[in-house]
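Chemist: predicted model follows, preceded by the sequence.
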Amino acid sequence: MADASLKRQPNGRYRARYRDADGQQHERRFAVKAEGQLWLDEQAAAVVTGTHVDPRAGRVTFREHAEDWRLRQHHRPATQARVETMLRLHVYPTFGDRPLSAIRPSHIEAWSKRLADSLAPATVRGLHRYLSGILQAAVRDRLLASSPMDGVRQPKRETKRGVVPLSVEEVLRLADAVPDRWRAAVLLAAGTGMRQGEVFGLTVDRVDWLRRTVRVDRQLVLVPGAPPTLAEPKTEASVRTIPLPQVVVDALAAHLAAHPAGPDGFVFTSPEGQPQRRTAFSARVWRPAVRTAGLDQYDDGQGATFHDLRHHYASLLIRFGESVKTVQARLGHASAAETLDTYSHLWPDSDDRTRDAVDSALGAAVQGSGQSTTGPAAGGLSVAR
């Protein structure tokens, strides 16, 4: 380390000074000489090992660094909007104006505790991931020597309650409760499992009327400060072709006859003919329909959501014997594990089939050898039921 020095000043304090690998000069003052020498030794070791951090770098505010990080990420438009909203609402009010070097693990733990009192555990975990990514980037950029997130525990994952799908009768009540221009959208979501953004982003050219299929390769997303726009689906696995049941084909045909697609080809639009915003749809269409259908207390008082139509579709596939891989493909899940995590409780119980399989093979063999399968066997072996 170049030009390192430790000198006593006229006031009796010690000035420690050095130049880093970039030629930048740094200094600190100490009351005790040994403390100054220890600081110089630590900085020298950091320069040699390549972990040196400019002591002034940590003065950058969290918001400045986080915005720089956010704009560098290769996120899909919908993810970009979600990250911006989550940081603005839940992170910047606490950390935005703090210098990076002033953020301590205890600050993060207190912040996490406050969030847990008002937000779902999954939301808090997502905020932890964003905060961790931002602080790790600060370490890589040599703005911090280490991340204050190290050792901070994330909220425990809540035990997932099994999805309780809407019944056919409940879906039909919702279809009857929405305005006429949205009836086909309810039947489309319930009959294909398409997500809300995929339904709102559907254009006429994605419907193959002859083969009775719909191609899902886009979704309508909201980006702050911009009109609704078409973007890639949630994941690569979300790009899929779904068979259209005849009931959905008929509903779409009737819808387009009554509400023709506009210049952009959107099947579903607002009454003004514009791409439909989810917030406006929820306030003006969906929530009133849920109340009219008597489903405002569904799911322990949470009320039915548009996403529950997707769960209904999955439950129908499972009820009629479709495999996990088929359900995964129809829903556009990234893996079969995701499908099982959500819907495994809906597949028929296999206990009886397991018993029958073993009895048909092992039971027959045991009986053929003269052993009993209903009580103690020779040699003390018994077959438990």
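Modeler: Happy to help now that I have it.

Chemist: CA only for contacts and neighbour counts going forward, please
Modeler: Noted.

Chemist: which helix of the chain spans the most residues?
Modeler: As assigned by DSSP state H, the longest helix anywhere in the chain is helix 121-140.

Chemist: in it, what's buried?
Modeler: 121, 124-125, 127-128, 130-139 (16 or more other Cα atoms under 10 Å).

Chemist: looking at those, spot the one nearest A289.
Modeler: Of all the buried residues of helix 121-140, P121 has the smallest distance to A289: 28.9 Å, by Cα to Cα.

Chemist: here's the one I want to compare it with:
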Amino acid sequence: MAVIKQERVSKKTGKTKKIYMASQWHPLLKKRVYGPSRQNKKDAKQDDAKLTLQIKKEVKEEKVKKQSEEFFGKVADTWLEANKKTYADQTYRTYRGYLDHYIFPVFEDVPISAIEPKHILNLKKSLEDGNNPKKRKYGAETVNKCINVLCDVFNFAVSPLKLIDGKDNPMIGIKRNKVPYIAKPTWSDEQISVFLTSREAKESHYYAMFCCQILLGPRPSETCGLAENDYDPDRQCFYMHRTLNKHGVLEDNMKGSNSFRAVYLPDTLNKIVKKKLLWKKEMRLQYPDLFDNDFLFNTEIGTPVRPDHLYRMFTRTEKRYNSNHNEKLPVITLYGCRHTFATTNYERGESDKVLSEIMGNTPATFLQKYAHIHGDRKQQSLDAFENIIFKTGNEN
């Protein structure tokens, strides 16, 4: 505690006055701060006491604030907001969900520098064996997604935040689980032809969208988000640059940079889409209030087609076909049309580079999902070659 005394000379009267002021060093401001001028030393001492308490309070608040900034939850929130513009809206919501549902219940209020590899492994194990707040066992894909999010957060803490040293990153050595391959049901060329030429498919209001999904392999949200201006009937082309999500929100952020693309429409598909666009223009003349939007595809009442609605319409049409025919089609989802496009064309010998460009994937992502197709063909080729050799009787 300190009270300083000063003598000041009045310019008017020439008399000398004694004044007292509280004076304290402020560690946050890194300079000395002063209280008001007092003629009474007792008042200055009271000011000094108040000033001391105020400084202690500010130092404590700053300490708490600094500590809170180093908590995992604060770092994770900062990382997600810093990268919000680089992620598609759906990706951002997915990461937000993984943080809130799986990671924050364990790490939110833990100092990020206190988290060690053993804590990460404990979280991983709790998700696998169901010993978590939700008492659920999660598969390899969910666990791996959590590990991916944790890696991004801790890398962000290393740089640019510099809250932990790179060698102390707890994600070093943490391995992802092996995801078992599960073959997704798809349609053959013959089954695609049978479905798209069937009465059940052609009678559907969404027939043009079904054709786009099966023949071009886009994501359903991309088909739903197409605008009239994104379709060039003369060049027979779609320009993919936006999506419509299941909540009816139009998004300009695509899945990745490769998702922004131009896709060629074969002749028959071009005619089908052009016919659907002409139908919309005719309906707009009759019902201008209902069809007043720029979407290429609309429902019967003129509203945009959401992916979940298109999913239901495809499933309904598929069920109707199978109930009316003896030879049933394998049951696939709307997204299964995308897998069907990739599988049938890759089996036909089309290159992964061409298919990935059409579908809006990177070649690496495409191969990760569909490399097993050529792997199976290689195995069949080697088995056939072995059978030819050993049939000659030279196996001994």
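Modeler: Looks like it arrived, so ask away. Predicted, not measured: the structure shown is a model, and the values here were computed from it.

Chemist: on that earlier part again, got a list of contacts for the helix or strand following the longest helix of structure 1?
Modeler: Sequence order places helix 168-177 as the next helix or strand after helix 121-140 of structure 1, per DSSP states H and E. Helix 168-177 of structure 1 is touched from outside by 182-184, 186-187, 190, 289-290, 292-293, 295, 309, with contacts defined as Cα atoms under 8 Å, 6 or more residues apart in numbering.

Chemist: kindly recompute the last result at 7 Å.
Modeler: 183, 186-187, 289-290, 292-293 (Cα atoms under 7 Å, 6 or more residues apart in numbering).

Chemist: inside strands: which ones of the residues you listed?
Modeler: Assigned to strands by DSSP state E, none of those qualify.

Chemist: tell me which of these fall in helices.
Modeler: Among the contacts of helix 168-177 of structure 1, the members found in helices (DSSP H) are 183, 186-187, 289-290, 292.

Chemist: how about those residues in a markdown table, adding neighbour count?
Modeler: Putting those into a markdown table (neighbours: other Cα atoms under 10 Å) gives the following:
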| residue | neighbour count |
| --- | --- |
| R183 | 18 |
| V186 | 23 |
| L187 | 21 |
| A289 | 22 |
| V290 | 23 |
| T292 | 15 |
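
Chemist: list the buried residues for the longest strand belonging to structure 2?
Modeler: Assignment by DSSP E gives strand 16-26 as the longest strand of structure 2. By 16+ other Cα under 10 Å, the buried positions in strand 16-26 of structure 2 come out as 19-24, 26.

Chemist: going by distance to I115 of structure 2, which of these wins?
Modeler: Within those, distances to I115 of structure 2 taken as Cα to Cα reach their minimum at H26, with 33.4 Å.

Chemist: so which residues of structure 1 form strands?
Modeler: In structure 1, the segments counted as strands under DSSP E are 2-8, 14-19, 25-30, 207-208, 213-216, 219-221, 229-231, 240-243.

Chemist: so which of those is nearest Q43 of structure 1?
Modeler: strand 14-19 (8.5 Å).

Chemist: burial count for A254 of structure 1?
Modeler: When neighbours are defined as other Cα atoms under 10 Å, A254 of structure 1 has 14 of them.

Chemist: for V327 of structure 1, grab the count of nearby residues.
Modeler: V327 of structure 1: 23 neighbours (other Cα under 10 Å).

Chemist: just checking, what residue in structure 2 corresponds to it?
Modeler: Matched to structure 2 by TM-score structural alignment, V327 of structure 1 sits across from L355.

Chemist: how close does the spatially closest residue to its match that is not a sequence neighbour sit to D376 of structure 2?
Modeler: Leaving aside its sequence neighbours, L355 of structure 2 sits nearest to A342 (Cα to Cα, 6 or more residues apart in numbering; 6.9 Å). From A342 of structure 2 across to D376 of structure 2, the span is 15 Å (Cα to Cα, to the nearest Å).

Chemist: which of the two has more neighbours?
Modeler: A342 (27 against 12).

Chemist: how near is that one to F366 of structure 2?
Modeler: In terms of Cα to Cα, A342 of structure 2 sits 9 Å off from F366 of structure 2.

Chemist: ok, Q54 of structure 2 next?
Modeler: When distance is defined by Cα to Cα, Q54 of structure 2 is 62 Å away from F366 of structure 2.

Chemist: neighbour count for those two, which is higher?
Modeler: F366 (18 against 13).

Chemist: so what's the residue mapped onto that one from structure 1 up against?
Modeler: Per TM-score structural alignment, the equivalent position to F366 of structure 2 in structure 1 is T339. By Cα under 7 Å, 6+ apart, the contact list for T339 of structure 1 reads 328, 333.

Chemist: same check on S193 of structure 2?
Modeler: S193 of structure 2 touches nothing, counting by Cα under 7 Å, 6+ apart.

Chemist: helix/strand/coil for it?
Modeler: Here S193 of structure 2 takes the helix state, with states given by DSSP: H, G, I helix; E, B strand; the rest coil.

Chemist: any idea how far L216 of structure 2 is from it?
Modeler: With distances taken as Cα to Cα, S193 of structure 2 is found 14 Å from L216 of structure 2.

Chemist: same check, this time on D165 of structure 2
Modeler: Shown here: D165 of structure 2 relative to L216 of structure 2, a distance of 47 Å by Cα to Cα.

Chemist: which one's more surrounded, the two?
Modeler: The residue with more neighbours, out of D165 of structure 2 and L216, is L216; 22 against 12, by other Cα under 10 Å.

Chemist: so what corresponds to N122 of structure 2 in structure 1?
Modeler: In structure 1, N122 of structure 2 lands on A110 (TM-score structural alignment).

Chemist: ok, now A342 of structure 2?
Modeler: So, by TM-score structural alignment, A342 of structure 2 is matched to A314.

Chemist: could the ones in helices among the contacts of helix 168-177 of structure 1 go into CSV alongside distance to L244 of structure 1?
Modeler: As requested, those are arranged in CSV below (distance: Cα to Cα, whole Å):
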residue, distance to L244 of structure 1
R183, 16
V186, 14
L187, 11
A289, 25
V290, 25
T292, 28
